[in-house]
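>>> Build me a model from this:
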Amino acid sequence: MKTDIITELKTTREGFLNALALSDHSNFNTIPFEGSWTAGQVAEHIYKSIDGMPGLLSGDAKPTERDPNMMTAGLREMFLNFETKMQSPDFILPSDEPKELASLTQQIGDTLNGIIEAGQHIDVNLTVVGFEFPNAGPVTRIELLNFVSVHVQRHAHQLKQIRERL
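Alright, predicted model coming up:
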């Protein structure tokens, strides 16, 4: 279980960074079609969603009083269904300001590396203290790792769609 998600996160990191690398300075902040984010906004959204995760994963946790993977299948199904349009919580919405490709690529890569590193050294079955999924409640570390993976995969797919439209 733990080894599988760590391996998946490494693959997900590479896939996202490779998709991001298909952008360049000339199109990183270009809206590809009406209602879409730019590649830069996708990158900022991902960074906002994972910033602080290494500390959260390594931080306070308590014994879990339910199946530690109770929400994993639902998260995976929801986020990997690319036909479903989702609404981001306000606190991780990207701004309309132009983004810097190299800086965001570095920040995202470093943060994903920190998440992978943290994931290798924690008991993934514990419940995270001080963080809950919106509308879902307390979350375990394994569920949080799965969320990071499928959320980043979803937006790697979005980056590829953006690239095709530019």
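
>>> alpha carbons only for contacts and neighbour counts from here, please
Noted.

>>> can you give me the offset of the longest helix along the chain from its chain's centre?
Longest helix in the chain by number of residues (criterion: DSSP state H): helix 141-165. In terms of Cα atoms, centre = their mean, to the nearest Å, the centre of helix 141-165 is found 6 Å from the chain centre.

>>> can you give me the strands in the protein?
61-62, 127-133, 137-140 (DSSP state E).

>>> what's the closest of those to L20?
Set against L20 and scored by Cα to Cα, those come closest in strand 127-133, at 26.6 Å.

>>> Share the number of residues neighbouring R165, please.
10 (other Cα atoms under 10 Å).

>>> wait, isn't it in contact with F33?
Yes - R165 lies in contact with F33 (Cα atoms under 8 Å); the separation is 7.3 Å.

>>> in this protein, what residue sits furthest out from the centroid?
E65 (25.8 Å; Cα atoms, centre = their mean).

>>> Now do the contacts for the residue lying closest to L144 once chain neighbours are set aside.
Of all residues not flanking L144 in the chain, L57 sits nearest, at 8.0 Å (Cα to Cα, 6 or more residues apart in numbering). Contacts for L57 (Cα atoms under 8 Å, 6 or more residues apart in numbering) come out as I115, A118, G119, I122, V128, R141, L144.

>>> cool, D51 as well?
T111.

>>> Proceed likewise with the subsequent sequence, for comparison:
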Amino acid sequence: MEKQTINAPGHNLPEPLTISLDSTINELMQVIASIKPADFNRLPQPGSWTPAQHLEHLRLSLQGAVSTLNGPVKVTPRSPDQYVDAIKGIFLDFDAKYPAAPTLIPDDKDYDKASLRDELSSVSEKLKEIVRNQDLTGTCLAPEFTGIGLLTRLEWAAVAIYHAYRHVHKLNAIVQDFTTSAGS
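Sure, this is the predicted structure:
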């Protein structure tokens, strides 16, 4: 990852990660718009999540990230971006499967597309504001990231971004599958 940071006051997020945040949120909103209403709460295959459940999982995750980023921190005795590349590798390995944390498992119900989109947009804006205005060098006191431990605010921002991108990738694949199966 490039170490150059944005030179504006309040900005200490490495520039490529800031760009990734905006890009990922824009892609998320585009994929939501591309999901047909009839497909929003439709299972792509048995044992999987509907597009709506993926989005609810992501909403819960982003809300957790906002809460973590607004939580208490301590001084970081290492490079604040030490684990960003590892986090990126974990979430962008699209062949790997990871179980969702129990608190991030979406309810098995039908969701309203407009409401869920609006909630995701709102929590995304909160995340953007935090990463642009807070000092991201402090280590968050909780929670621990499985396999790594305590992360800095910068690293939790990376978790939020790359996790969101992982679901954008999955949702694009689901939309493509729905489109292909409709044409068969």
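
>>> TM-score, when you put one on top of the other?
TM-score for the superposed chains, counting by TM-score structural alignment, normalised by the length of structure 1: 0.93, backed by 166 aligned residues with a Cα RMSD of 1.5 Å.

>>> Aligned to the residue farthest from the centre of structure 1, what sits in structure 2?
Aligned counterpart of E65 of structure 1 in structure 2: P77 (TM-score structural alignment).

>>> Likewise for E100 of structure 1?
Under the alignment by TM-score structural alignment, E100 of structure 1 pairs with D112 in structure 2.

>>> Ok, L22 of structure 1 next?
Match for L22 of structure 1 (TM-score structural alignment): S34.

>>> Please work out how many residues are found near P89 of structure 1.
Neighbours around P89 of structure 1, by other Cα under 10 Å: 9.

>>> before we move on, what about D24 of structure 1?
Neighbours of D24 of structure 1 using other Cα under 10 Å come to 14.

>>> Skipping adjacent residues, who's closest to it in space?
Distance criterion Cα to Cα, 6+ apart; nearest residue to D24 of structure 1, sequence neighbours excluded, is L101 at 7.3 Å.

>>> Repeat that for V75 of structure 2.
G138 (5.2 Å).

>>> And F147 of structure 1, by the same measure?
Nearest to F147 of structure 1 is L75, by Cα to Cα, 6+ apart, at 6.5 Å.

>>> residues contacting that neighbour?
N146, F147, V150.

>>> just checking, what residue in structure 2 corresponds to the last one?
Think V150 of structure 1. Match for V150 of structure 1 (TM-score structural alignment): Y162.

>>> What's the separation between its match and E15 of structure 2?
15 Å (Cα to Cα, to the nearest Å).

>>> which one of those two has more residues nearby?
Between Y162 of structure 2 and E15, counted using other Cα under 10 Å, the more crowded position is Y162 (23 against 17).

>>> wait, what's in contact with the more buried one?
Y162 of structure 2 neighbours (Cα under 8 Å, 6+ apart): I87, K88, F91, L92.

>>> For the residue nearest the centre of structure 2, which non-adjacent residue is spatially closest?
Nearest to the geometric centre of structure 2 sits A164, at 2.7 Å (Cα atoms, centre = their mean). Distance criterion Cα to Cα, 6+ apart; nearest residue to A164 of structure 2, sequence neighbours excluded, is L58 at 6.5 Å.

>>> Determine the number of other residues adjacent to the aligned residue in structure 1 for that neighbour.
Matched to structure 1 by TM-score structural alignment, L58 of structure 2 sits across from I46. Neighbours of I46 of structure 1 under the rule other Cα under 10 Å: 22.

>>> Could you double-check that I46 of structure 1 sits in contact with V152?
Yes - using Cα under 8 Å, I46 of structure 1 is in contact with V152, at 6.8 Å.

>>> quick one: G15 of structure 1 and P138 of structure 1, what's the gap?
Per Cα to Cα, G15 of structure 1 is found 29 Å from P138 of structure 1.

>>> Can you get me a residue count around S20 of structure 2?
Neighbour count of S20 of structure 2, defined by other Cα under 10 Å: 15.

>>> Look up how far A52 of structure 2 lies from it.
S20 of structure 2 is 23 Å from A52 of structure 2, by Cα to Cα.

>>> and what of N41 of structure 2?
N41 of structure 2 sits at a distance of 6 Å from A52 of structure 2 (criterion: Cα to Cα).
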